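Student: Next comes the sequence, and after it the predicted model I'd like to discuss.
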Amino acid sequence: MRIINHLIVALAVCLLPMTTNAQTVPASRDEIGLSFAPLVRQAAPAVVNIYAKRIVEGRESPFAGDPFFSQFFQDFGKPTARVQNSLGSGVILGADGLVMSNFHVVGEATDIRVVLTDRREFTAKVILADEESDLALLKLEGAADLPFLALRDSDDVEVGELVLAIGNPFGVGQTVSSGIISGLARSSASLGRGYFIQTDAPVNPGNSGGALVDMAGRLIGINSAIITKSGGSNGVGFAIPADLVAQVMVQAAMGNDRFIRPWAGVSGQAVDAQMAEALGIDRPVGIVLDELHPDSPFGQAGLVPGDVIIRLDGADVNSPQEVMFRLAVAGIGKRVAVVYVRGGAENTAQVVLSAAPQSDSRMDMDITTGGLAGLSVAQIDPALIVALDLPLSAQGVVITAVEGPLARSGMAVGDIILGVNGRQVKTVEDIRASAAAGGRGWSVDLLRGGQVLRLRFRL
């Protein structure tokens, strides 16, 4: 009987399909259970290693690192320059050599070298960089007929999907790790202004800019950040959604060298359970508007403070970061539907998306003579609010540049000038008059980060 059992087992083994080298991308759960190798063979050649250098200016100071004296001697010491190296990954998105990576890998680099899996090397230059989204698009010089990844619609991604993370962790060479999509629409203070897809596929330093791909070999997102206490992967990694990657490529194709976002001109906060009850909403959903700029396109569409935005461009929104993401992927010039709740009833408005406008009456001024020589200022408008990250309610005159000896005064770009030598400042002309009337001693009142400061200095 034992011999018969052995024969049955042997016959069953002989009847199994024979493996060949002609493997294809897994098309079913059973095939996925066997091996990721065909998928890796398809996707990995489109993921590259990036070696970047940049020159960092600094000063040799005996007070460097001192928690107390260093703040008073920031400009003390001999000027120096050092080379800072960074290591990361990138994803080829076009056969002609378009590569997407992270801003924190290549955004300020002066020398970029890209190495493919077949060991070919290319020099590259940044053609569009955006620090806020942490994306940077590169163009490889002299590249053609390269393998590349197709983009997947981020809104189709579901929690629980199998994914692979491909990159160059710790500089050990291209590495593949597997996991699932463990969360969507992730945003928090620890992640900055970003809006991410979360994965438990191990992502480590050096994976930045690499690919998060699905089981069809399509790009779901660009790996960008992790939350860790050890410096290595704890299974909490974040990728920038492919929809935002696609919009960056669209703007690059239009000739933009920086990413331009539609301007909302609003501020708000996520609705919690207590707020939902007060607002007459059956559950916590959406964001309630606290403030709207007079030129806000949402205000022009009829929204007012206290309205709760629950859907934007057909997608639910539950955080300010999600609203900004939806605007960014929609793009300039698009008309989007906004569903909001007012007085317990749903309403719909159409909002035309545009960049933050520059006021026709805005005045910019460079002071070239007198005690404030080297100071550049401008009247605040929506364009400056966005460019300098000012509060939505900011008014008056803001510093746009500080050069020459005045740079040692303590004034900085983005400071709002409230007064000079006891004279109130509301317009650029007020600065001109103060500069002409001043002597060697100066007292300047500023608003910086919500705090009022008074700087005293002599020139």
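Tutor: Ah, there it is.
Student: rest of the way, CA atoms for contacts and neighbours
Tutor: Fine.
Student: and the biggest helix by length in the chain, what does it pack onto?
Tutor: If you go by DSSP state H, the chain has its longest helix at helix 2-15. If contacts are counted by 3 or more CA pairs under 8 Å, 6 or more residues apart in numbering; DSSP states H and E, helix 2-15 sits against no helix or strand.
Student: Can you tell me what sits against it?
Tutor: By CA atoms under 8 Å, 6 or more residues apart in numbering, no residue outside helix 2-15 reaches it.
Student: for the next helix or strand after it, which positions count as buried?
Tutor: Counting by DSSP states H and E, the next helix or strand C-terminal to helix 2-15 is helix 29-34. For helix 29-34, the neighbour count (16 or more other CA atoms under 10 Å) marks Ile32 as buried.
Student: cool, stretch 288-300 as well?
Tutor: In stretch 288-300, counting by 16+ other CA under 10 Å, buried: Val288, Leu289, Glu291, Leu292, His293, Asp295, Ser296, Pro297, Phe298, Gly299, Gln300.
Student: tell me the contacts of the residue nearest to the spatial centre of the chain?
Tutor: In the chain, the residue lying closest to the centroid (CA atoms, centre = their mean) is Ser133, at 1.3 Å. Ser133 sits next to Arg193, Gly194, Ile240 when contact means CA under 8 Å, 6+ apart.
Student: How about Leu149?
Tutor: Leu149 touches Ala43, Ala46, Val91, Ile92, Leu93, Gly94, Gly217, Arg218, Leu219, counting by CA under 8 Å, 6+ apart.
Student: go on, Gly231?
Tutor: Neighbours of Gly231 in contact, by CA under 8 Å, 6+ apart: Asn204, Pro205.
Student: Next one for the comparison:
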Amino acid sequence: MVPVRPALAFALALALATGPGSPGSAQTQVPDTMTEIQLSFAPVVKAAAPSVVNIYAKRVVERGGLAGPFAQDPFFRRFFEGIAPRTQQVQNSLGSGVIVRPDGLVVTNLHVVGQATEIRAVLTDRREYEAEILLADADSDLVVLKLEGAEDLPALELRDTAEVEVGDLVLAIGNPFGVGQTVTSGIVSALARTREAPGGGAGYYLQTDAAINPGNSGGALVDMRGRLLGINTAILSRTGGSIGIGFAVPSDLVSQVVAQAEAGRSTLARPWAGLTGQPVDAALAEALGLERAQGLAVSEVHPLSPFAEAGLARGDVLLSVDDRPVGAETELEFRLSALGVGRTAEVAWLSDGARRTAEIRLTAAPDEPARDLRRLPGPSPLGGLEVSNLNPAVAMETGLPDDAAGVVVTDVAEEAVRAGFREGDRILAINGAEVADTEALEAIAARPPRVLELVVERAGRRGTMRFSR
């Protein structure tokens, strides 16, 4: 065993000391002497920093061309094409990444390398590797990269975040503002923060007050044993710099993303919950007759949901998945995603005041009834639309409710954009008649009536579109 100098012992003592509780758990203590206060995190940094790399991404973007409100209109773009030509420009972005396997698997953020034509990783010892994307997941804003020709690299061990507590000491390692690798210290400020993710949708995060700035994205949040707690992803800031509110994707989900990349997947397969609900607050707890506010009050359960099969029903309160609390839909999605498709999990819930438990099998959303993808013919206003029948799998992919039925737009050709259609639109009715499936919609598009009046739902709002010829 390599001896630790007394001047550095306390930083490791926090991680290595064990208390009277569970074996191997870290004992929480506060420095109470001047000697302890003057101690250093250097041993932790030396162990973890070589596993954090700088990521350089190059992408080609278009500049110039028509600007203003007409820029997205295909007609005006064609009309002004010769007058205001668009030019291509190379854009570089900078971020951080974490080596999680010795053979060169690196995890970073999608917003760091998304749409990149060239990705390069630079280690602390100045070795450089070209990288390719193995798996990308927009919802978690995570990407798994493979460094070409890499072997025997220093990889971080991932820690189970179930053991993490608010107040635990952490270090954030990355390359803020491109100044070079930087280490900042802080604590875990909160364990279950849900907020908008950089790529859209809702994310589930660990919160820390360790300084995280632009360029830290994709870097490591580590504990006092140098184990990975999360991938630094976002900050809450009014200035663009750190104000002590940073967010990291927990290592539980990072582990699942890496496992699926190693299995050959290019996208993250998520288990399907098939239920909706709302967090139980004090008022709702009183209305439900609960002793305290806890869990997720179930408002709807899809008949094919594994939770429905286990016995959960509308009005029940879901408490936990594999003994880990669930207090919001985003938290439930995170718990299931971290476990992965094909696993089993024990769920606990309250029904009529009684606590119940059951084992459920985590499966992907059912892809039934058949999608029956169709590209609608022209010259109807519907021409150029690609449409699909809705089922739980399609609803999950398009962000629609589990019980959404009918037809959804999955792709929009240029002429359909001009007509006002967008991906994700649900076409509910035409001229007062409900649209049942893609076959019926294709028949209407092939022989359109003189006047078309469509009822369309977009982002939960319904509107009417009228066309005549």
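Tutor: Good, I have the coordinates. Just so we're clear, the structure is a prediction, and the values are computed from it rather than from any experiment.
Student: and of the buried residues of stretch 288-300 of the first structure, the nearest to Val250 of the first structure?
Tutor: Pro297 (22.9 Å; CA to CA).
Student: re earlier: most neighbours among the contacts of Leu149 of the first structure, please name it.
Tutor: Most neighbours among these, by other CA atoms under 10 Å: Val91, with 32 neighbours.
Student: Could you check how far that residue is from Gln321 of the first structure?
Tutor: 25 Å (CA to CA, to the nearest Å).
Student: Equivalent analysis for Pro284 of the first structure, please.
Tutor: 17 Å.
Student: List the residues that contact His302 of the second structure.
Tutor: His302 of the second structure neighbours (CA under 8 Å, 6+ apart): Gly274, Leu275, Ala308, Asp402, Asp403.
Student: Also Leu372 of the first structure?
Tutor: Residues in contact with Leu372 of the first structure (CA under 8 Å, 6+ apart) are Leu406, Ala435.
Student: can you give me the strands in the stretch 301-450 of the first structure?
Tutor: Shown for the stretch 301-450 of the first structure, the strands assigned by DSSP state E, counting those that start in this stretch span residues 308-312, 315-316, 335-342, 345-352, 364-366, 375-379, 397-402, 416-420, 423-424, 441-448.
Student: Ile166 of the first structure is nearest to which of the ones you listed?
Tutor: Taking the strands of the stretch 301-450 of the first structure one by one with CA to CA, strand 315-316 is closest: 29.2 Å.
Student: after superposition, how close is that closest one to the second structure?
Tutor: On superposition with the second structure, the mean distance recorded for strand 315-316 of the first structure (mean CA distance after the TM-score superposition for the first structure) is 1.3 Å.
Student: contacting residues around that strand?
Tutor: With CA under 8 Å, 6+ apart, strand 315-316 of the first structure has contacts from Gly286, Ile310.
Student: Where does that strand end up in the second structure?
Tutor: Using TM-score structural alignment, strand 315-316 of the first structure lines up with residues 324-325 of the second structure.
Student: same question, stretch 239-248 of the first structure
Tutor: Taking TM-score structural alignment as the measure, the second structure aligns residues 248-257 with stretch 239-248 of the first structure.
Student: Run through who's touching the matching stretch.
Tutor: Applying CA under 8 Å, 6+ apart, the set of residues contacting stretch 248-257 of the second structure from outside is 107, 135, 140, 142, 144, 158-161, 203-208, 221, 228-234, 268, 334, 337-340.
Student: go on, stretch 52-65 of the first structure?
Tutor: Contacts of stretch 52-65 of the first structure (CA under 8 Å, 6+ apart): 69-70, 73, 75-87, 105-106, 108-113.
Student: for it, the distance to its chain's centre please.
Tutor: 26 Å (CA atoms, centre = their mean, to the nearest Å).
Student: What's the first helix or strand after the strand ranked longest in the first structure?
Tutor: Of all the segments of type strand in the first structure, defined by DSSP state E, the longest one is strand 78-94. Next helix or strand after strand 78-94 of the first structure toward the C-terminus (DSSP H and E): strand 98-101.
Student: with the second structure superposed, average distance for that following strand?
Tutor: Mean deviation of strand 98-101 of the first structure relative to the second structure after superposition (mean CA distance after the TM-score superposition for the first structure): 0.4 Å.
Student: could you give me the residues in the second structure that that strand aligns onto?
Tutor: Aligned using TM-score structural alignment, strand 98-101 of the first structure spans residues 105-108 in the second structure.
Student: Give the aligned equivalent of Lys139 of the first structure in the second structure.
Tutor: Using TM-score structural alignment, Lys139 of the first structure pairs with Lys146 in the second structure.
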